[in-house]
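[1] have a look at this fold, sequence not included:
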């Protein structure tokens, strides 16, 4: 994995989500709630770059970046946002229920913390079958307050399962800051260590640091040493759900958001590479044009695709 490739993948996610946000806002044709990862691209890219295609990941509601970083099909993702039959979940799930099993994106869900246990189940199956595969699960700081978080960490540590827990700590759960929800003097990674697993807290806006930490975590799991926990400090620029900025509406001030925008993971990565890769700035502009055009091609394909047939409404629904 080259450093340039890490930057490229972040730029692709940023361009896709910014363009999607504009289309979502202006068209009013996508009726699914959307949770954008604009500003958080380094976490998904850094972790997924350390995984093999045969490894699997599971995400929560803010899952576009993880899906794309793992190699999920963009056209199928956009069609899913439009509720079309060609969507990755056949138009049934929308933005928060993405899936691409061929790419190793197992599933995502809007239920807080749900996919943590599912990833542990996948890791348990790998261990029982003796397969050299790793499961990873992405979740936010708010999910660390759910019971399933603690149950899953305990079970994974007890059975030494090959699962990487990835907490994208973006400092807020909806509009509630972490300091208002969790005791002073504690940390999420510290709680993970309490279950006997190694845990690292990393600057989640430094894609190179995330990649290095993820490589260590994945190696630890693949060698049969049990689970590993990563707490990645980052920040979402847009509102919790939707394409807009939310200064002073969610309790976050413009100054606070601006301070994190100044720590943009793409800008920081480009600055880091500029001395050893002098062409990176020019390449950045090429990528931006390429990926914005790619998104609009996917939008055009989604618009022309049919909606699911009414006769198939109950296809895939479990009936007892």
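    Arrived safely. What you are looking at is a predicted structure, and each value in this text was computed from that prediction instead of being measured. Numbering: from 1, shown residues only.
[2] for the rest of this, base every contact and every neighbour count on C-alpha atoms.
    Will do.
[3] which strand or helix spans the most centrally placed residue in the chain?
    The residue at the geometric middle of the chain, judged as the C-alpha nearest the mean C-alpha position with Cα atoms, centre = their mean, is residue 66 (3.4 Å). Element membership for residue 66, per DSSP states H and E: helix 64-69.
[4] could you point out the helix or strand that follows that helix?
    Next helix or strand after helix 64-69 toward the C-terminus (DSSP H and E): helix 74-81.
[5] give me the helices and strands touching that following helix, please.
    Taking 3 or more Cα pairs under 8 Å, 6 or more residues apart in numbering; DSSP states H and E as contact, the helices and strands that helix 74-81 lies on are helix 280-304.
[6] test my guess that residue 106 contacts residue 58.
    Yes. When contacts are counted by Cα atoms under 8 Å, residue 106 is listed as touching residue 58 (5.5 Å).
[7] so between those two, which is more surrounded?
    Regarding residue 106 and residue 58, a neighbour count based on other Cα atoms under 10 Å identifies residue 58 as having more, with 28 against 23.
[8] excluding chain neighbours, what is closest to the more buried one?
    residue 137 (4.7 Å; Cα to Cα, 6 or more residues apart in numbering).
[9] name the SS class of the one you found, please.
    The three-state assignment at residue 137 reads strand, by DSSP: H, G, I helix; E, B strand; the rest coil.
[10] enumerate every residue touching it.
    For residue 137, the contacting residues are 57, 58, 59, 115, 116, 119, 163, 164, 165, 166, by Cα atoms under 8 Å, 6 or more residues apart in numbering.
[11] sort out for me which of the residues you listed are in strands.
    When strands are assigned by DSSP state E, the members of the contacts of residue 137 inside them are 57, 58, 59, 163, 164, 165, 166.
[12] got the contact list for stretch 1-10?
    Outside stretch 1-10, the residues that touch it by Cα under 8 Å, 6+ apart are 41-42, 45-46, 49, 69, 207-208, 266, 269-270, 273, 280, 284, 287.
[13] helices or strands up against the helix or strand harbouring residue 121?
    Residue 121 is located in helix 114-129, with elements delineated by DSSP H and E. Under the contact definition 3+ Cα pairs under 8 Å, 6+ apart, helix 114-129 sits against strand 56-59, strand 135-140, helix 147-158, strand 163-169.
[14] and of these, who's closest to residue 295?
    In terms of Cα to Cα, the element of the helices and strands packed on helix 114-129 nearest to residue 295 is strand 56-59, at 21.7 Å.
[15] what packs against that closest one?
    Under the contact criterion of 3+ Cα pairs under 8 Å, 6+ apart, the helices and strands touching strand 56-59 comprise strand 105-108, helix 114-129, strand 135-140.
[16] take the one below as the second:
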């Protein structure tokens, strides 16, 4: 079984691995929903179905020494960065096999080895933390950078504007990645946000921005890589708006009845896994049976991970106090 670091390195070096990782993210998210329906997941879950290209593109561009923050909808980013299915499922199911021993759950994933800072349950909370990580790199004189991945709803709160302002003033090496999936929880973006493109908000802070096809992992990787080069070179932050779509509802049993008729179908025509798979077949990277073979291999791996995790020890109650310090 490969380590998180080895998984990350393979993703950065091989487009076929990027495709397989997107398939893995979707299959694992579907499995998480199944486990939740069976009563095996305590608390809530927020799935990133449809947004796999964002996660894989970001991970393909970042170094393992870069620091990445993301949201409670962070399973995909965690897997793309290198977290293994066993580590992820272990955390979600509260088992010692989890990346931090099963005490974080679905919304608080972490693995410093691959640059995954603790994911955040509070909307927008990771944005200023990423700015702080960038400040750390700047003060230490390294050429590492930070990446904040957040949703469109986060751009309407103070933390977003404060972090962009600070990062612009101090030219911090940070890339702000808005994962615009068209919905902030249960509200469509046109009901909450007065601008069509989140990227235009960068102009208020005199920093560069770009609108990116968030359904194309190659385009995402190229955009994030370019922004990271600017950050490492001392040019400061960039705001990237990645247009994508959330197939699942906000959380748990939300069936998203608030969607306009036909919207889901229109976005599914841009499905990142279907389209990238076809592209790799056309390029000869995948054989004629390659898509089915990748899916079968991924399904077998996830089934094995579920079996292993369910057979592992639950996190003991006292584990919640293991990292609590007192004077």
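    Nice, thanks for sending it over. Source: prediction; values computed, not measured.
[17] got a TM-score for the pair?
    Comparing the chains after superposition, counting by TM-score structural alignment, normalised by the length of the first structure, produces a TM-score of 0.93; 315 aligned residues with a Cα RMSD of 1.7 Å.
[18] most tightly packed of the helices and strands packed on helix 114-129 of the first structure?
    strand 56-59 (a mean of 30; mean count of other Cα atoms under 10 Å).
[19] before we move on, back to that, what lines up with the residue nearest to the centre of the first structure in the second structure?
    Aligned against the second structure by TM-score structural alignment, residue 66 of the first structure finds its counterpart in residue 77.
[20] pull the longest helix from the second structure.
    With DSSP state H setting the assignment, residue counts place helix 15-37 as the longest helix in the second structure.
[21] so where is the helix or strand following it in the first structure?
    Note on helix 15-37 of the second structure: by DSSP H and E, the next helix or strand toward the C-terminus is helix 52-61. The counterpart of helix 52-61 of the second structure in the first structure, using TM-score structural alignment, spans residues 41-50.
[22] again, but for stretch 208-227 of the second structure
    On the basis of TM-score structural alignment, stretch 208-227 of the second structure is assigned to residues 198-217 in the first structure.
[23] and that stretch, which residues are buried?
    When burial is assessed from 16 or more other Cα atoms under 10 Å, stretch 198-217 of the first structure yields the following buried residues: 198-211, 213-215, 217.
[24] one more: stretch 299-311 of the first structure?
    Neighbour-count burial for stretch 299-311 of the first structure, with 16+ other Cα under 10 Å as criterion, is recorded at 299, 302, 303, 305, 307, 308.
[25] would you check how far apart the residue nearest to residue 58 of the first structure and residue 93 of the first structure are?
    Using Cα to Cα, to the nearest Å, residue 137 of the first structure is found at 19 Å from residue 93 of the first structure.
[26] ok, residue 193 of the first structure next?
    Residue 193 of the first structure sits at a distance of 35 Å from residue 93 of the first structure (criterion: Cα to Cα).
[27] likewise residue 57 of the first structure?
    Using Cα to Cα, we find residue 57 of the first structure at a distance of 18 Å from residue 93 of the first structure.
[28] and the buried residues of stretch 299-311 of the first structure, which two are furthest apart?
    Set against one another by Cα to Cα, these have their most distant pair in 299 and 308, with a gap of 17.2 Å.
[29] ok, the residue nearest to residue 43 of the first structure when sequence neighbours are not counted - contacts?
    With Cα to Cα, 6+ apart as the measure, residue 204 is the residue that lies nearest to residue 43 of the first structure, at 5.5 Å, once sequence neighbours are left out. Applying Cα under 8 Å, 6+ apart to residue 204 of the first structure gives the contacts 40, 42, 43, 168, 210, 232, 233, 234.
[30] give me the number of residues near the corresponding residue of the second structure for residue 134 of the first structure?
    Under the alignment by TM-score structural alignment, residue 134 of the first structure pairs with residue 145 in the second structure. Counted with other Cα under 10 Å, the burial measure for residue 145 of the second structure works out to 30 neighbours.
[31] likewise for residue 28 of the first structure?
    Neighbouring residues of residue 28 of the first structure were enumerated by other Cα under 10 Å; the total is 9.
[32] and the gap between it and residue 22 of the first structure?
    Between residue 28 of the first structure and residue 22 of the first structure the distance, using Cα to Cα, works out to 10 Å.
[33] and if you look at residue 119 of the first structure?
    33 Å.
[34] of these two, who's got more company?
    residue 119 (28 against 13).
[35] contact partners for the more buried one?
    With contact taken as Cα under 8 Å, 6+ apart, residue 119 of the first structure is in contact with 57, 58, 135, 136, 137, 163.
[36] can you put these in JSON lines and add distance to residue 177 of the first structure?
    Formatted as JSON lines, the entries for the contacts of residue 119 of the first structure read as follows, by distance: Cα to Cα, whole Å:
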{"residue": "57", "distance to residue 177 of the first structure": "27"}
{"residue": "58", "distance to residue 177 of the first structure": "25"}
{"residue": "135", "distance to residue 177 of the first structure": "29"}
{"residue": "136", "distance to residue 177 of the first structure": "25"}
{"residue": "137", "distance to residue 177 of the first structure": "22"}
{"residue": "163", "distance to residue 177 of the first structure": "28"}
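[37] ok, so of those residues, who is nearest residue 12 of the first structure?
    residue 57 (19.3 Å).
[38] just list the residues touching the residue in the second structure that residue 283 of the first structure lines up against, thanks.
    Taking TM-score structural alignment, the alignment pairs residue 283 of the first structure with residue 290 from the second structure. For residue 290 of the second structure, the contact set (Cα under 8 Å, 6+ apart) comprises residue 281.
[39] state the distance from residue 290 of the second structure to residue 92 of the second structure.
    Distance, residue 290 of the second structure to residue 92 of the second structure, using Cα to Cα: 30 Å.
[40] got it, and residue 77 of the second structure?
    15 Å.
[41] residue 102 of the second structure now?
    Remark: distance between residue 102 of the second structure and residue 92 of the second structure (Cα to Cα) = 7 Å.
[42] and residue 183 of the second structure, by the same measure?
    Using Cα to Cα, one obtains 24 Å as the distance from residue 183 of the second structure to residue 92 of the second structure.
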